[in-house]
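# model this:
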Amino acid sequence: MRLVVAQCSVDYTGRLTAHLPLARRLLIVKADGSVLVHSDGGSYKPLNWMSPPCSLRVTPREDAGELSDLEPDWVEQWDVTHAKTGDRLRVRIHEKLSDTAHELGIDPGLQKDGVEAHLQALLAENIQTLGEGWSLVRREYGTAIGPVDILARDAEGRTVAIEIKRRGEIDGVEQLTRYLALLNRDPLLAPVRGIFAAQAIKQQARVLAGDRGIDCVTLDYDALRGIDDADSRLF
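Below is the predicted model:
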């Protein structure tokens, strides 16, 4: 990753046209080819950027020849062109205050507290959260198209397939629907009903689940971990 702090102007042309007048900014060039322009405000969002696939060409002022423009004092120009759309990001640098490069290597990815694997393990350990007399059959119950997060039996001994997401969306309901279609072909398990469980479930997902006879359950992560006593709340 290359980090450049510079006095620069920026122009974007393509599907839209945008101009950033001369100011001090942070320019980021990532290993994947993306180029981002940041100010010291605006939180995490860049002022402008170009996503890959794109190419970067750097031209020193002395190699640009005679140019008649409104910015005669720039020392270096970056031309970033998107390979598919042809959109162009032009950065004219007037002064560099810092220019550093660092090899970050492969990132292991963000590990969030309360992701699906944790929710699955907690719900499996506390399966009676779903009802008195419930029992766990197996976590990661295999099917021909992938494992169901939890296979359980309710108080009447009926089979229940549970799909767990951190955020419940339509794709998760579709996934559980496919699992149920396969599981209900097994005479040792059928009939199998489904539960779609998540920390938060979008309304569209609830509507689709209801239409397909799938129950929705909102999971309280802290309660499953035993650190939130609902009976002790004031409200």
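
# every contact and neighbour count from this point should use C-alpha atoms.
OK.

# by contact count, what packs against the longest helix belonging to the chain?
With residue count as the measure and DSSP state H as the assignment, the chain has helix 170-183 as its longest helix. Where contact means 3 or more Cα pairs under 8 Å, 6 or more residues apart in numbering; DSSP states H and E, helix 170-183 is packed against strand 159-168, strand 192-201, helix 203-211.

# recalculate using a threshold of 10 Å.
Other helices and strands packing on helix 170-183, by 3 or more Cα pairs under 10 Å, 6 or more residues apart in numbering; DSSP states H and E, are strand 148-153, strand 159-168, strand 192-201, helix 203-211.

# Provide the secondary structure category for the residue positioned nearest the centre of the chain.
The C-alpha lying nearest the average C-alpha coordinate of the chain belongs to Leu110 (Cα atoms, centre = their mean; 9.7 Å). Of the three states, Leu110 takes coil under DSSP: H, G, I helix; E, B strand; the rest coil.

# for Val217, list the residues it contacts.
For Val217, the contacting residues are Leu130, Ile162, Ile164, Gly168, Ile195, Phe196, Ala197, Ala198, Gln199, Ala200, Ile201, Arg206, by Cα atoms under 10 Å, 6 or more residues apart in numbering.

# include distance to Thr100 and neighbour count when you put these into CSV, please.
Listed next are the contacts of Val217 as CSV, based on distance: Cα to Cα, whole Å; neighbours: other Cα atoms under 10 Å:
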residue, distance to Thr100, neighbour count
Leu130, 54, 14
Ile162, 50, 27
Ile164, 43, 28
Gly168, 42, 24
Ile195, 52, 20
Phe196, 48, 25
Ala197, 46, 25
Ala198, 43, 25
Gln199, 42, 18
Ala200, 42, 15
Ile201, 44, 21
Arg206, 49, 20
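
# let's compare: structure for the following, please.
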Amino acid sequence: MGTVRVVIADCQVDYVGRLTAHLPMARRLILVKADGSVSIHADDRAYKPLNWMSPPCWLETVPAEAEQIPDDHQLWIVRNKADEQLRILIGTIEHDSDHDLGVDPGLVKDGVEAHLQELLAEHTETFGAGFTLVRREYMTAIGPVDLLLRDGDGGTVAVEVKRRAEIDGVEQLTRYLELLNRDPLLAPVAGILAAQQVKPQARTLAEDRGIRCVAVDYDALRGTENTDYKLF
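Presented below is the predicted three-dimensional model:
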């Protein structure tokens, strides 16, 4: 079962890790999800939080006296295995509630998208010479990666398959890559966004993040499909 905690509060946020980032005190939305992830949102950026910590991570509430903060404030510290911290100083709380979301069935791909994934798994040479399939639907803590491949040099490649690639597809693959690159057995992991059509905005964002876009001819791949032992 998945439970999400929804908090609307005045908060100051400091990220301490490979880089540092600071958000001054302001009213924001804080989401604490069942997988342990914590994200801070403003009233914009529909698809991306201002700051976040992805799982595996854990949240602890620090007593006010331990950090010399005002008695009417709370300090949340979110840590991960890399010893990075998201320090959230919370002032006035407007809303704080828990909600049981139940079991999520996940995103169900339409027939063309699912078939495209299947065909690309059979024809990994679409992405370049020497590419081989490791696994379809490679599971992560935040959902399955469509295809996990090895390139001609033995490097790991994560492929997200879409009928039409838009910005949300780039964001989805970015989250997968962030998680996969924490696994020393897989890292470094490159990303490919494969689609029949790649929107210009998605291509621009993908290239900025080092993700390769591949336009796929679905009809051409269907022509190479193995129909042995199929009735129709």
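
# just give the TM-score of the two.
Here the TM-score for the pair of chains, by TM-score structural alignment, normalised by the length of structure 2, is 0.51; 147 aligned residues with a Cα RMSD of 4.1 Å.

# may I see the buried residues of the longest helix of structure 1?
Ile170, Gly172, Val173, Leu176, Thr177, Tyr179, Leu180, Leu183 (16 or more other Cα atoms under 10 Å).

# which one of those residues sits closest to Glu116 of structure 1?
Checking the buried residues of helix 170-183 of structure 1 against Glu116 of structure 1 with Cα to Cα, the nearest one is Gly172 at 11.9 Å.

# quick one: residues contacting that closest one.
Gly172 of structure 1 makes contact with Glu163, Ile164, Lys165, Phe196, Ala197, Ala198, Ile201, Ala205, Ala209 under the criterion Cα under 10 Å, 6+ apart.

# from Arg61 of structure 1, how far out is the third one?
Read it as Lys165 of structure 1. As judged by Cα to Cα, to the nearest Å, Lys165 of structure 1 and Arg61 of structure 1 stand 53 Å apart.

# now swap in the last one and tell me
Applying Cα to Cα, the value for Ala209 of structure 1 to Arg61 of structure 1 is 61 Å.

# these two: which is more packed in?
It is Ala209, of Ala209 of structure 1 and Arg61, that has more neighbours when counted by other Cα atoms under 10 Å, with 23 against 18.

# dump the buried residues of helix 170-183 of structure 1 into a markdown table; add distance to Leu97 of structure 1 as well.
Below are the buried residues of helix 170-183 of structure 1 laid out as a markdown table (distance: Cα to Cα, whole Å):
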| residue | distance to Leu97 of structure 1 |
| --- | --- |
| Ile170 | 48 |
| Gly172 | 49 |
| Val173 | 52 |
| Leu176 | 54 |
| Thr177 | 57 |
| Tyr179 | 57 |
| Leu180 | 60 |
| Leu183 | 63 |
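
# any buried residues in stretch 167-185 of structure 2, and which?
Going by neighbour count (16+ other Cα under 10 Å), the buried part of stretch 167-185 of structure 2 is Ile167, Gly169, Val170, Glu171, Leu173, Thr174, Tyr176, Leu177, Leu179, Leu180.

# wait, which of the contacts of Gly172 of structure 1 is closest to Met50 of structure 1?
Lys165 (31.9 Å).

# what's around that closest one, how many residues?
Around Lys165 of structure 1 there are 24 other residues, counting by other Cα under 10 Å.

# OK, contacts around the closest residue to it other than its chain neighbours?
Of all residues not flanking Lys165 of structure 1 in the chain, Ala198 sits nearest, at 4.8 Å (Cα to Cα, 6 or more residues apart in numbering). For Ala198 of structure 1, the contact set (Cα under 10 Å, 6+ apart) comprises 115-116, 119-120, 163-169, 172, 216-221.

# please enumerate the helices of structure 1.
Under DSSP H, structure 1 gives helices at 116-125, 170-183, 203-211, 221-225.

# gap between the residue in structure 1 sticking out farthest from the centre and Pro72 of structure 1?
Note on structure 1: the largest C-alpha distance from the chain mean falls to Glu66, namely 46.3 Å (Cα atoms, centre = their mean). Taken as Cα to Cα, the spacing of Glu66 of structure 1 relative to Pro72 of structure 1 amounts to 10 Å.

# thinking again about what came up before, Arg138 of structure 1 is nearest to which of the helices of structure 1?
Nearest to Arg138 of structure 1 among the helices of structure 1 is helix 116-125 (8.3 Å), distances taken as Cα to Cα.

# elements contacting the closest one?
strand 135-141, strand 148-153, strand 159-168, strand 192-201, helix 221-225.

# let's go with 8 Å and repeat that
Secondary-structure packing of helix 116-125 of structure 1 (3+ Cα pairs under 8 Å, 6+ apart): strand 135-141, strand 148-153, strand 159-168, helix 221-225.

# nearest to Tyr44 of structure 1, of the ones you listed?
For Tyr44 of structure 1, the closest of those is strand 159-168, at 22.5 Å, according to Cα to Cα.

# in structure 1, what stretch matches the longest helix along structure 2?
Taking DSSP H as the criterion, structure 2 has its longest helix at helix 167-180. Alignment of helix 167-180 of structure 2 against structure 1: no match, by TM-score structural alignment.

# so what touches that helix?
47, 54-55, 140, 142, 145, 158-160, 162, 186-187, 189-191, 193, 199, 201-202, 205-206 (Cα atoms under 8 Å, 6 or more residues apart in numbering).

# go ahead and confirm Asp10 of structure 2 touches Leu23.
No - between Asp10 of structure 2 and Leu23 there is no contact under Cα atoms under 8 Å: 11.1 Å.

# settle it for me: which of these two has more neighbours?
Using other Cα under 10 Å, the more surrounded residue of Asp10 of structure 2 and Leu23 is Asp10, with 20 against 14.

# which position in structure 1 aligns with that one?
Correspondence of Asp10 of structure 2 to structure 1, assessed by TM-score structural alignment: Gln7.

# cool, Val145 of structure 2 as well?
Aligned partner of Val145 of structure 2 by TM-score structural alignment: none.

# helix or strand for Val145 of structure 2, which one?
strand 143-150 (DSSP states H and E).

# now Glu207 of structure 2
Assigned by DSSP H and E, Glu207 of structure 2 falls in helix 200-208.
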